[in-house]
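Student: sharing a model prediction with you, sequence too.
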Amino acid sequence: MKATKTIPALLSCHALKDLLRSSSQKISVLEADIGKQFENEFRHGHIPKARYFDQLECTKPSKLIPRGLPETKCFESYLSKMGVSNSDHIVLYDRSPIGFYATSRAWWLFK
C-alpha cells in the first residue's frame, strides 16, 4: 500500500469524495478499528462505500505484542471476503478520539 502519482498518501474529505466519483482505479475505503466496539456506530453511519475493518480479526495476543499480529493467510482471506484485493488503492480512516491510532496501526499492518 503506497501513494501513487495520481493518489496522494493523505487525502482531505473533499478529495476522497471526488476520487470515489471519478477514479478509474478500484478504491477500497476501510474504517479501521481495533476490535468490534465501534462496529455498531459504523452501521449507523460511515463514509459511503466504506467497509468495517477489525484489526483484531485473525490475531493472537502475545506478551510481546498484546494486540497480536494477524496470521498472513487468515488476514488475506479476511480482506478477500471484504472485497479488497492487492490491486486496490486502500483508504483508511477511524473514529478514534485521538484521531490516528487505529488508522496508523492498520496502515502498518498493510505494509
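Tutor: Good, I have the coordinates.
Student: C-alpha from now on. contacts and neighbour counts both.
Tutor: OK.
Student: and the residue nearest the centre of the protein?
Tutor: Centre of the chain computed as the mean C-alpha position; nearest residue by CA atoms, centre = their mean is Leu30, 3.6 Å away.
Student: residue contacts, that residue?
Tutor: Applying CA atoms under 8 Å, 6 or more residues apart in numbering, one finds that Leu30 lies in contact with Ala50, Arg51, Tyr52, Phe53, Ile90, Val91, Leu92, Tyr93.
Student: how about JSON lines for these, with distance to Lys5, neighbour count and secondary structure added?
Tutor: What follows is the contacts of Leu30, written out as JSON lines (distance: CA to CA, whole Å; neighbours: other CA atoms under 10 Å; DSSP: H, G, I helix; E, B strand; the rest coil):
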{"residue": "Ala50", "distance to Lys5": "23", "neighbour count": "18", "secondary structure": "coil"}
{"residue": "Arg51", "distance to Lys5": "25", "neighbour count": "19", "secondary structure": "strand"}
{"residue": "Tyr52", "distance to Lys5": "27", "neighbour count": "18", "secondary structure": "strand"}
{"residue": "Phe53", "distance to Lys5": "26", "neighbour count": "24", "secondary structure": "strand"}
{"residue": "Ile90", "distance to Lys5": "14", "neighbour count": "19", "secondary structure": "strand"}
{"residue": "Val91", "distance to Lys5": "15", "neighbour count": "19", "secondary structure": "strand"}
{"residue": "Leu92", "distance to Lys5": "18", "neighbour count": "21", "secondary structure": "strand"}
{"residue": "Tyr93", "distance to Lys5": "21", "neighbour count": "21", "secondary structure": "strand"}
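Student: okay, now the one to match up with it:
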Amino acid sequence: MAQDDPVVSAQWLHEHLGMPDVKVLDASWYMPVENRDPWKEYQVAHIPGALFFDLDGIVDRTTDLPHMLPSEEAFAAAISELDIKNQDKVIVYDGKGFFSAPRVWW
C-alpha cells in the first residue's frame, strides 16, 4: 500500500490483520426503509478483529440533523474509546461497500 493510497486490497488486509497498528472499522449503516440493523449484523459477522463504528452514535448531539460531524473533542473521545491512535492505519468498510465507509474515512 502506498503511503498516500486510501484504498487497500483484500490481500493487503489479510496480510496485516492482527498487526497492532492496523485498526479495522465496520462502519455499516442502512437507510431506515431497509429494515436492517448494522449492530446486529456486526455481531453475527464481521472482518476478524474489526471494531464497530456507530455512525448513529458518533455524531453532533447539539443538532437534530442526522449524522452531523461531532466536535473535535467528542470525535477524539469516541476514537480513543476504540483504541485508535494517530499512528494507526485505519481501514474502514461497510456492508454495501460504498455507502457509509467513505463518510467515516472522510
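Tutor: Arrived safely. These numbers were taken from a predicted model, which means no experiment stands behind them.
Student: and the TM-score between them?
Tutor: Their TM-score after superposition, calculated using TM-score structural alignment, normalised by the length of structure 2, is reported as 0.77; 99 aligned residues with a CA RMSD of 2.6 Å.
Student: thinking again about what came up before, SS state for the residue nearest to the centre of structure 1?
Tutor: strand (DSSP: H, G, I helix; E, B strand; the rest coil).
Student: alignment lookup: it to structure 2.
Tutor: Pairing criterion TM-score structural alignment: the partner of Leu30 of structure 1 within structure 2 is identified as Leu25.
Student: would you list every one of the helices in structure 2?
Tutor: Secondary structure of structure 2 (DSSP state H): helices at 10-16, 38-44, 72-81, 101-105.
Student: out of the ones you listed, which is closest to Pro66 of structure 2?
Tutor: The closest of these to Pro66 of structure 2 is helix 101-105. By CA to CA, the value is 12.8 Å.
Student: matching residues in structure 1 for the closest one?
Tutor: The counterpart of helix 101-105 of structure 2 in structure 1, using TM-score structural alignment, spans residues 103-107.
Student: report the distance from the matching stretch to the chain centre.
Tutor: If you compare the mean C-alpha spot of stretch 103-107 of structure 1 with that of the full chain, they lie 7 Å apart, counting by CA atoms, centre = their mean, to the nearest Å.
Student: likewise for stretch 22-42 of structure 2?
Tutor: Relative to where its chain is centred, stretch 22-42 of structure 2 has its mean C-alpha point 9 Å off (CA atoms, centre = their mean).
Student: again with stretch 72-87 of structure 2
Tutor: Chain-centre distance of stretch 72-87 of structure 2: 12 Å, with CA atoms, centre = their mean.
Student: in that stretch, what's buried?
Tutor: Of the residues in stretch 72-87 of structure 2, those scored as buried under the neighbour-count criterion (16 or more other CA atoms under 10 Å) are Ala78, Ile84.
Student: again with stretch 91-100 of structure 1
Tutor: When burial is assessed from 16+ other CA under 10 Å, stretch 91-100 of structure 1 yields the following buried residues: Val91, Leu92, Tyr93, Asp94, Arg95.
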